[in-house]
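Peer 1: pasting the structure only:
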């Protein structure tokens, strides 16, 4: 998840652990961007002996001042730890770093918190398996300020025994750490699925404000009603999941034909006011395709059939 995915977050006060650091696994963090620094800081706050490395100089001085050890090379950093966390810009960058320490990774747990696709996660896992390295792929689902707090969420997938052995260590980074399966690609699947919903919803929020503004209505005037609707959206999450998992879309309370007509009105109004309605047209296209497939009398969840069968 990108560091700026949530623009508004509450600040948490971190409590430094008083645990004897010698009883906790030593950890290394490779990559000291904003997220990497937060990860290393959370390990330090929890009492873990922490080593850090970054490709360029000038980052992590505050971590060193708090007790972290700075390594000169990735290999040196890896040798210092039992758990190695890499968090850099992409998987190509991660691989370039890890290649420099490949001979030192066996016998350690490698945790990759670099965001990418399920396919890249599985490729990285295959590389680690060839080396005989326990590997967990992960996805950070919160912005930087929330790392190390009870409300932070990080998905992990991969070697179950390794996750269970180091679960307490990983919870130093996120109180809501979630293990989602042996398939190394599953953390990325969960990441993409949740962020698909988040960014689509964020687009809808901004687009709705823009539509109101086109008629001179301030966003602040609409905001209370957005909150009311957002609460309703939360209420339908579980029901929609049940519909999709069961493949049943009962239309006794609403149906796709009527709801698609509502979307059509919004598209027409937005385009009449010169707004980009491409995303809404995509919604309408999927709805119309589902109706053509015979789901007009089913509920909104049946739009999934139009999503699964793009033209």
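Peer 2: Nice, I can see it. Remember, predicted model here, so these are calculated numbers, not experimental data.

Peer 1: contacts and neighbour counts: CA atoms only from here.
Peer 2: OK.

Peer 1: how near is residue 198 to residue 206?
Peer 2: Residue 198 is 12 Å from residue 206, where distance means CA to CA, to the nearest Å.

Peer 1: Let me know how buried residue 308 is, in neighbour terms.
Peer 2: When neighbours are defined as other CA atoms under 10 Å, residue 308 has 10 of them.

Peer 1: How much space separates it from residue 244?
Peer 2: Residue 308 is 12 Å from residue 244, by CA to CA.

Peer 1: swap in residue 220?
Peer 2: Counting by CA to CA, the separation of residue 220 from residue 244 is 35 Å.

Peer 1: Use this one as the comparison:
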């Protein structure tokens, strides 16, 4: 498709991610207008067919939808505060938390804009491919009106009307990522004491991670129903295995902070009378600030 005939879209903010977003729109054939404080960051995009707007206001008027990706939510307001937003559809892909997303939505809507919040679950080089998951939350009609345009960015996903959902899913995904990686590093540290290298352990670790992932739908049913029958293993049995992991780590000189933390959480649940229930009962501990 000729990039002069596609649906017009604006990208505000041309850091590495913003450049990747604009590039994806261009490759998909969209008439793409860009703006950045440092105009020189648009040079390659302009060479590829983008139009550089002289002001933020001009950029907003050029597209049927404006995608903004800047440092933080404060920068969003700072950049857009003096511009006319009435009738503009903003898709904010700036990183932030759920409270900031909801407040930004109120701020934008008070100025007459339609607002969709989002989160990019990808590194810049993946943007524009199916490997890039782009999360969106906000009014469904506003998202659907521009879904075909946003599809250029990757695998777009709509989560719901609550503007904060994209940010919450983002951090929930990070919790999964770091937890899996930390567990793998713990195991790798243990095996290295016996001369097993990380590459040799990785396939087994991947198999375990994939197997545990298969448990999630059933465990989710228990959490949603509030009932945790010990169909596989009781928590008190798991706690004994946790103690074994701690003992083994300490015996071979490996840091045991992570398994001690996990056991401390489980111990509180057992003390509260949940030892005979299944592992997902720990949701009560994760859902309550420690010490409350």
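Peer 2: Arrived safely, thanks for sending. For clarity, every value in this text was computed on a predicted model and none was experimentally measured.

Peer 1: How alike are these chains, TM-score-wise?
Peer 2: The TM-score (TM-score structural alignment, normalised by the length of the second structure) is 0.93; 290 aligned residues with a CA RMSD of 1.7 Å.

Peer 1: coming back round to it: which one of residue 220 and residue 244 of the first structure is surrounded by more residues?
Peer 2: residue 244 (14 against 10).

Peer 1: wait, the more buried one sits on residue 301?
Peer 2: Yes - assessed by CA atoms under 8 Å, residue 244 of the first structure is found in contact with residue 301 at 7.0 Å.

Peer 1: now the strands: where do they sit in the stretch 151-292 of the second structure?
Peer 2: Listed in chain order, the strands of the stretch 151-292 of the second structure (DSSP state E, counting those that start in this stretch) span 155-158.

Peer 1: typo on my end, the stretch 1-150 of the second structure
Peer 2: Counting by DSSP E, counting those that start in this stretch, the stretch 1-150 of the second structure has strands at residues 9-12, 32-35, 51-52, 65-68, 89-92, 114-121, 133-137.

Peer 1: Using a markdown table, lay out those strands together with mean neighbour count and distance to residue 150 of the second structure.
Peer 2: Formatted as a markdown table, these follow (neighbours: other CA atoms under 10 Å; distance: least, CA to CA, whole Å):
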| stretch | mean neighbour count | distance to residue 150 of the second structure |
| --- | --- | --- |
| strand 9-12 | 28 | 9 |
| strand 32-35 | 29 | 12 |
| strand 51-52 | 20 | 19 |
| strand 65-68 | 25 | 9 |
| strand 89-92 | 24 | 9 |
| strand 114-121 | 26 | 11 |
| strand 133-137 | 24 | 9 |
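
Peer 1: and residue 258 of the second structure, which of those is closest to it?
Peer 2: Residue 258 of the second structure sits nearest to strand 114-121 of all these, at 26.0 Å, using CA to CA.

Peer 1: contact partners of the closest one?
Peer 2: Strand 114-121 of the second structure is contacted from outside by 87-95, 101, 105, 108-109, 132-139, 142-143, 163-164, 166-167, 170, using CA atoms under 8 Å, 6 or more residues apart in numbering.

Peer 1: could you dump the strands of the stretch 1-150 of the second structure to CSV with distance to residue 58 of the second structure?
Peer 2: Shown next, in CSV, are the strands of the stretch 1-150 of the second structure (distance: least, CA to CA, whole Å):
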stretch, distance to residue 58 of the second structure
strand 9-12, 10
strand 32-35, 9
strand 51-52, 10
strand 65-68, 11
strand 89-92, 14
strand 114-121, 18
strand 133-137, 25
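
Peer 1: which residues touch stretch 44-64 of the second structure?
Peer 2: Residues outside stretch 44-64 of the second structure that contact it (CA under 8 Å, 6+ apart) are 3, 7-12, 19, 22-23, 26, 31-35, 39, 42, 66, 79-80, 83-85, 88-89.

Peer 1: To clarify, my last question referred to stretch 150-170 of the second structure.
Peer 2: Contacts for stretch 150-170 of the second structure (CA under 8 Å, 6+ apart): 21, 24-25, 28, 95-102, 105, 116-121, 127-140, 143, 147.

Peer 1: tell me which residues in that stretch are buried?
Peer 2: The neighbour-count check on stretch 150-170 of the second structure (16 or more other CA atoms under 10 Å) flags 150-159, 161-170 as buried.

Peer 1: Endpoints of it, how far apart?
Peer 2: Stretch 150-170 of the second structure: ends 18 Å apart by CA to CA.

Peer 1: For residue 266 of the second structure, give me its contacts.
Peer 2: When contacts are counted by CA under 8 Å, 6+ apart, residue 266 of the second structure touches 235, 239, 282.

Peer 1: Against residue 208 of the first structure, how distant is the counterpart of it in the first structure?
Peer 2: For residue 266 of the second structure, the aligned position in the first structure is residue 287, judged by TM-score structural alignment. According to CA to CA, residue 287 of the first structure and residue 208 of the first structure sit 20 Å apart.

Peer 1: One more: residue 30 of the first structure?
Peer 2: With distances taken as CA to CA, residue 30 of the first structure is found 41 Å from residue 208 of the first structure.
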